[in-house]
Every structure is written in C-alpha cells, then in structure tokens.
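A.B. asks: fold the following.
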Amino acid sequence: MNKTIVAAALLAASAGGASAQTGLSIYGIVDAGYVRESGGVAGTTNKISSGVGSYSRIGFRGTEDLGGGMTALFQLESGFRVDTGEQDAAGSLFNRQAFVGLKTRAGNLTIGRQYTPWHQALAQVGDPWGTGYAGGAKNLFPDYGSNVRTSNTVQYSAPPLMGFNADIAYAAGEQAGDNKAGRQFGFSVGYSQGPLNVRVAYNNKNTDIAAAPGVTPVDRSVGTNRMLVANYDFGVAKAYFAFSRDKGFNSAPLGNNANPYGGVPATASTDGNEFLVGLTAPLVGGTVLASYMRKNDKTFFNQDARSWGIGYQYPLSKRTHAYVAYGVVNNKNGAGYTVANNTEPGTGDRAFNLGVRHSF
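C.D. replies: I've put the predicted structure just below:
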C-alpha cells in the first residue's frame, strides 16, 4: 500500500477562488533472495540476488486536479540492487519509468519512458509468475529490451467500458531524416469480466539506422510480435495461457546471448512462437505457482526449447511474502535459453530461488 506523502493541498487560484488538489506518493518493492544456477559453462553458481520475483525499485507518483474532470499526472521509477545498494542502470536515474500526462473521462494520455502494451499483457494476464522467479515467461518469451519498455513514447489508454480495455503506444525513433528508423508502436485490446481475463497484443519494431554524416545506413526487416493471453479463475485454481508469434529482426531478443551448452551458437530467432500454460492455487495459507512453456524456432537453426517451473509464495503480512521457486529449461540444437528471474537472464538450464519480497 502506498505511503502518502502529501495527501491533499488546496491551492488558491488567481481567479474566481477556484482550487486544485494535488497529491504525491512514494512507493516501491524491495526483493532479495538466494539463487542457485547450474548447467552453464561456468558450472554451478550460488549468489544473493536482487529482484528475483519483482524488480527492486523506488518510485514517485503525483497528480493534480485541473478541474472539469481533468487530472495531471506523472510517474518516476528507478531500479536498484538490494544485494549491493547500487543503482541498477548507471547514468540513468529513472530507468524503469518516467512519464507525465493527463487523465480525462476520455482516457489517459502519457508521454515518456513506459511499458509496452505487449509486455503488460504478458505480465498482467498471461504469466502466473508475472514474468518473475525461476518459472517465469522470461525463460522462453522475448520479454527483453524494447519489448518491455520504450523511451520517447506517447501512450493512450482508453477508459474501461463494459469490461473492455485498450492501450496504444508509439515510440519515436528520433533519427534525423527518417521518421521510420528506430520507431516502435504497439497496442492491446482486452476484456475482463468476472472470472475471465483475456487480451490480445501487437508490437511492431523498426531497428533501421538512418544515413547521417559518418554513419552507414542499415536496412533491416521489421520485427513484430502478436500475442494472445488469458486467465480464468475457477475458484479452486486460476488457469493461465499465453501464445506469442514473433517474426523479423530483433523480434525475439535473447536475455542471455552467450551459449552455455555448446554446439551451434545461440541465435536469436527471427521466426518462431512461444506457448505457455500455467496455474496458481491456494495451499496452506499461501499460493502454489506452476507453468510449462515451449519455444518453436522455425528458422534454419531449429533451436527449440521447453521449460517448466514450480514455486510457492507465503504471505507473512499484506505487504511481505516469502517465496521458493525452481525452474528448468531443455534446449535443442544449440539453443541458448537460460532459467531467468525478474532481474537477471540467468546462466544455466536450472535454477532455484529462495527469498523475500516487501512492497511499500
């Protein structure tokens, strides 16, 4: 639950005695745990890691009532490492999110560094792990790089209507002389009513490099991601499903570009798909999580992979959870997929997590 720093402040307007209400809150997650990874070229690795289940972060949210049903808003969020106390991205203060915008009855319009609709669909609807822990979708799904968040982004979120929701985002490439080079756009449309939650998402990424003095232009194929995700709450358990189709250059970036298994060098697929089924279920006061995934690489390399994971979360309070998780990846034909967690791409084909997560 957010700690409210400024609950409300009334500001006298220069005309008509009008007033505006402002609010500022600080929030965050502190997550740390023991991680054991094995199966990589370096052998077994034992370490204390930050952000195993959820990325450790601190953030600020603010709003101002502008009147007439319009509200100004902003959000600034920075990642950090609990194990060392370091800033997560050197030289970038608010590397996770940094945007400002307006909220109206017609929806929200925000500008800055933001999550992509594709990532939000996977994390919020399709993955029982929320893309964290050793069993999360990051093991095989391309939830890395600009598939997760983009800078220079304008995003519109429609207000919920009869259970339907929608988001659309455009990230400018900002390369002189070429409006298409480096740009990215995407959208999602969903329906959430009762026990059913379903969403479709699309991502389109241009990684061309425009001609400039001293710069050789590069023309690449456009990378696209098309995804269907859903979950359904049966009461005794909640079932999850995700299917993503990836096509084109950099559509499916690898979290770990090194090849820990030998054979054909690991190559990021430019034509393939991922499939996930999972569940969560209450057990002895906590929650069991499980998932099974498959990667189908349709390129010449045929670097397929399968992954499964199982874990347990136990609430120590409303804001603090202890967790344990175990994940396995089976690679074929020199594929280089590794068991990841929310913050790290991993180094091997097996990993064990044990830790604690606190939110404020």
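
A.B. asks: going by C-alpha atoms from here, please, whenever you check contacts or count neighbours.
C.D. replies: OK.

A.B. asks: just give the number of residues close to the closest residue to Ile58 other than its chain neighbours.
C.D. replies: In space, and not counting its chain neighbours, Ile58 is closest to Gly28: 4.3 Å by CA to CA, 6 or more residues apart in numbering. Using other CA atoms under 10 Å, Gly28 has 20 neighbouring residues.

A.B. asks: next up, the contacts around Gly28.
C.D. replies: Residues in contact with Gly28 (CA atoms under 8 Å, 6 or more residues apart in numbering) are 56-59, 359-360.

A.B. asks: how much space between Lys298 and Asn204?
C.D. replies: According to CA to CA, to the nearest Å, Lys298 stands 19 Å off from Asn204.

A.B. asks: the more surrounded of the two?
C.D. replies: More neighbours surround Asn204 than the other of Lys298 and Asn204, with 20 against 15 (other CA under 10 Å).

A.B. asks: packing partners of whichever strand or helix holds the more buried one?
C.D. replies: In this structure, Asn204 sits in strand 196-205 according to DSSP states H and E. In terms of contacts (3 or more CA pairs under 8 Å, 6 or more residues apart in numbering; DSSP states H and E), strand 196-205 is packed against helix 117-121, strand 184-193, strand 223-233.

A.B. asks: sequence B follows; please return its structure for comparison with A:
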Amino acid sequence: MKRYVLTALIPGALALPAHAQSSVTLYGLLDVGISYAVGSQKAVVNGRPVGGGNQLAMTDGAFGLSGSRWGIRGTEELAAGLRAIFTLESGFTLNNGAFAQGGSEFGRQAFVGIESGAGRLTLGRQYDPHLDIVAPFSAAWQFGGYAATHPGDVDNLLSTRRLNNSIKYTMPKIGGLSAEALYSVGGAAGSNARNSAWSLGAAYDGGAMRLGTAYLSVRNPNVAFYGANPNGGGVAANNLGSLGSATTPESNPLYAGYASANAFDLFGAGASVTWQAATAALIYTNVRYTGLGDVATSGPNPLGYSGTAAINTIELNARYQFAPALLAGVMASLTRSAPVGGHDGAWYRQFGFGASYALSKRTTIYTTAVYQRASGIDSTGNAAVASISGLTPSATHAQTAVRADIAHRF
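C.D. replies: The predicted structure follows:
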C-alpha cells in the first residue's frame, strides 16, 4: 500500500540534534459494495420472527473484507534508541459518509506510546492481543469478510469491539516468537475491577507453520466492551443486541440475552500450514458469559438467567493463490451455544467462499458468499434463526448472503 509521507516541520527545528527526526503518514482505505440477503426478518411476534423478504443493499466494506477508514501515523526519534509513536484512525461508512464504530471520531484506533529494542508500550483505544494474534487465522480476515465471521462476531475475530483506556505492551520478536499483554483501566470509583479488562497472547511464526493463542477477560462487558462506543448505553441498556419486538427485528440473538453477565472470557487458538500457493488453517474459540444476573453493575436480565453461558466454535478454512493477483478460499465452521436457562442451546453451521482480484497494487475487486443454518434454542429463549454477521437475522433457520465490492487503498 502506497503511503504519502509528510515531514513535520517544528519551529526551531534547526536547533534540534541531527538524530531527532519526525514524520507523519497519512493513509486510508475505501471499500463499498452491494450485498443480497435472503429472508431477513422485520419483527418478532409472540416469540416468532416475521419475514420481511429478501434484502438488496449498498453497504460499506465493514460488511465485506475491510471497513473504510483514514488515519494518521507518526513517529519521532528520541534519545537512547527510543522512538515516540502515535496512531489516529477513523472509520466511516462510504455509502453515506457517517462515522463508524458508534459515532467515534477515531473509533478504530487512537493511541500514543514509546518503542525501542525492548518492545513497544502504547496507551489509548486499541486492539486486544486476541484480535492481533488469533484473528488472522480466520477466513474472515483472509478472504471471507465480515459475513464469514462466526454468528454476531461472537469471538470478535473481525474487530467489532475495541478496548478503551488500555495499556498495551508488545515484545520484540525473538526468532519466530512474539507476545502481547494488555490491561484496560476500568475507571470506576471504589472498584478497580469494574469495567476493566486484561488480555495475553503469544504467537510463533515458523514460515510454513504458524501458531497463535490468546486470552481476553472483560469485567461488566455490556458496558466496558459492547458499550465502549459513543452510542453505547450504560447498565440499563442492552448493548449486546436486541430480543426484537412487534416492530423491530432481533440483533445478535446468539448472545443478546446475556447482557447481565458480570464477565466475558474469551480463549482462542489458531494454526496454519502453507505449502507453495496453498494455506490451510484451523481455529478454535471459547466464549464464556459468567455471573449472569448482575443487573446492578452490568446490564438488564429480562429472561432471568443465572450462572454461565458458554459458546464454542471451530473453523477450518483454506485458500489458494492462483496467480499474483488472484486469491480464493473456502471455509466451514460450527458454533455451539451450550444449554443455559433450562433450554438445550443452539447450533450454527456455516459455509463460506471468497475471491479477490487485484487490478493494481492499490485497487481490488472481490466477492464473498455465505450460507448459515441454525437449530435449537438461542439466548432469546426462542427457536434459533440463522444470523450471518452484519445482516438482519433471518426469519427462518437458514440464511444466504452474497456480496461484491471494490476497494482502493491510499
């Protein structure tokens, strides 16, 4: 991706030591496409979704391979091998020009820090180690886009959610080994744990074989994780999703009933093997909403849940580089929501395809297709419906979506 680098001229620069160099890089990505979904619901009546028919829409690439964004990245060389760094990155929806990430001006990333041979320390709004280390093994990152994430992006593999008030350390790579650690300060008076989060991750890059694993734990996730955007509500609001109503469809029915969880714990692991132009990857994630029923500091509990809700997903994907400009891949995943609240839980089976063709080093066209089938009882206490990420859930147990995009980097 070509960058346009601007040299920052500081008053009195002639008086600075010769090694004190500063630079600022302006960069961005524009991505928009047309999507078609079959059987989207329009409301929930007496616990049963009502179909609204097929849906044709133009949406930003956030629902494809890459959300539109622009950013500024800067560095300044300091003494003793230190370097000051910063990144401000703003997401927006290209089809209507609105801010993404719930209206955040710099909702994708906003941090400042120091780096040296001993590693990198940054503070601000950042990605957690699970996203940095495990997510790249997923089909969603490689070729499938947002629709290929697991239902509702339950394991946050495509950065639906970020962490505010975070302190992050990234160690320098030693051989093929790397690691990250993060702590998000809760900021609640009288309780250092409330609204806080921590995460650890490690990876190994052996060339043909890559491995990665990470753990993320968030206290009061309805507020600190799902509600960490300007449009997020507090304890009284359900930021995880919606149970639907007679006038509105559901949103994230896989886990929308768990807003009262006192903690959100996520473990993930991935592995990939590359042979010539082919790469195959396996990924596993375990999500746990623990301490359900915490209406005082977490969120509403309309279904009266208690205890723990666990969601496990396993995914297998493969991609092939047919030519320098042409990439294609396929994926299959199985998501299991364990029983909670007296029901048997739900199953989600998903299959996806993606292909991209680079018209140049900066401009790419691509297409994706996903099919999902659901069964059992979901977190709303109703029969599970298919819920492809980024789309209005289906009125039935099955859903299909196809998409075509154009993306341009600068």
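
A.B. asks: where does the TM-score land?
C.D. replies: Here the TM-score for the pair of chains, by TM-score structural alignment, normalised by the length of structure 1, is 0.85; 334 aligned residues with a CA RMSD of 2.8 Å.

A.B. asks: angle of the strand holding Asn204 of structure 1 against strand 223-233?
C.D. replies: Angle between the axes of strand 196-205 of structure 1 and strand 223-233 is 170 degrees (criterion: axes from the mean of the first three to the mean of the last three CA atoms, to 10 degrees).

A.B. asks: next, the mean deviation of strand 196-205 of structure 1 compared to structure 2.
C.D. replies: With mean CA distance after the TM-score superposition for structure 1, strand 196-205 of structure 1 departs from structure 2 by a mean of 0.7 Å once superposed.

A.B. asks: what stretch of structure 2 does that strand fall on?
C.D. replies: Following TM-score structural alignment, the aligned partner range for strand 196-205 of structure 1 in structure 2 is 209-218.

A.B. asks: contact partners of that stretch?
C.D. replies: By CA under 8 Å, 6+ apart, stretch 209-218 of structure 2 touches 128-130, 133-134, 195-205, 224-225, 263-274.

A.B. asks: please redo it, this time with the cut-off set to 7 Å
C.D. replies: With contact meaning CA atoms under 7 Å, 6 or more residues apart in numbering, stretch 209-218 of structure 2 is reached by 129-130, 133-134, 196-205, 263-274.

A.B. asks: name the helix or strand for Ala43 of structure 2, please.
C.D. replies: Counting by DSSP H and E, Ala43 of structure 2 is found in strand 41-45.

A.B. asks: report the distance from the next helix or strand after that strand to the chain centre.
C.D. replies: Using DSSP H and E, the helix or strand that follows strand 41-45 of structure 2 in sequence is strand 48-51. Here the centre of strand 48-51 of structure 2 is set off from its chain's centre by 28 Å, with CA atoms, centre = their mean, to the nearest Å.

A.B. asks: and strand 48-51 of structure 2, what does it pack against?
C.D. replies: In terms of contacts (3 or more CA pairs under 7 Å, 6 or more residues apart in numbering; DSSP states H and E), strand 48-51 of structure 2 is packed against strand 41-45.

A.B. asks: show me how far the strand it packs on is from its chain's centre.
C.D. replies: For strand 41-45 of structure 2, the distance to the chain centre is 27 Å (CA atoms, centre = their mean).

A.B. asks: kindly report the same for stretch 5-16 of structure 2.
C.D. replies: 37 Å.

A.B. asks: could you do stretch 28-48 of structure 2 as well?
C.D. replies: 18 Å.

A.B. asks: to which residue of structure 2 is Thr71 of structure 1 aligned?
C.D. replies: Aligned partner of Thr71 of structure 1 by TM-score structural alignment: Arg83.

A.B. asks: Asp178 of structure 1 is in contact with Ala210, isn't it?
C.D. replies: Yes - assessed by CA atoms under 7 Å, Asp178 of structure 1 is found in contact with Ala210 at 6.1 Å.

A.B. asks: the more surrounded of the two?
C.D. replies: Ala210 (20 against 14).

A.B. asks: quick one, strands of the stretch 201-350 of structure 1?
C.D. replies: Secondary structure of the stretch 201-350 of structure 1, counting by DSSP state E, counting those that start in this stretch: strands at 223-233, 238-247, 271-283, 286-297, 305-315, 320-331, 350-359.

A.B. asks: in CSV: the ones you listed, plus mean neighbour count and distance to Tyr144 of structure 1.
C.D. replies: CSV is the format used below for the strands of the stretch 201-350 of structure 1 (neighbours: other CA atoms under 10 Å; distance: least, CA to CA, whole Å):
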stretch, mean neighbour count, distance to Tyr144 of structure 1
strand 223-233, 22, 13
strand 238-247, 21, 13
strand 271-283, 20, 14
strand 286-297, 21, 15
strand 305-315, 22, 17
strand 320-331, 21, 17
strand 350-359, 22, 19
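
A.B. asks: distance to Ala158 of structure 1 added to those strands, as a markdown table?
C.D. replies: Converted to a markdown table, those look like this (distance: least, CA to CA, whole Å):
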| stretch | distance to Ala158 of structure 1 |
| --- | --- |
| strand 223-233 | 19 |
| strand 238-247 | 23 |
| strand 271-283 | 28 |
| strand 286-297 | 31 |
| strand 305-315 | 33 |
| strand 320-331 | 32 |
| strand 350-359 | 28 |
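
A.B. asks: for those strands, which one sits closest to Gly51 of structure 1?
C.D. replies: strand 350-359 (8.3 Å; CA to CA).

A.B. asks: residues in contact with the closest one: which ones?
C.D. replies: By CA under 7 Å, 6+ apart, the surrounding residues in contact with strand 350-359 of structure 1 are 28-39, 134, 319-329, 339.

A.B. asks: next: stretch 3-14 of structure 1.
C.D. replies: Residues outside stretch 3-14 of structure 1 that contact it (CA under 7 Å, 6+ apart) are 18-27, 360.

A.B. asks: show me what contacts the residue mapped onto Gly126 of structure 1 from structure 2?
C.D. replies: Under the alignment (TM-score structural alignment), Gly126 of structure 1 pairs with Ser138 of structure 2. Contact analysis of Ser138 of structure 2 by CA under 7 Å, 6+ apart lists Ile283.

A.B. asks: do you know how far Gly107 of structure 2 is from Gln350 of structure 2?
C.D. replies: Distance from Gly107 of structure 2 to Gln350 of structure 2, counting by CA to CA: 29 Å.
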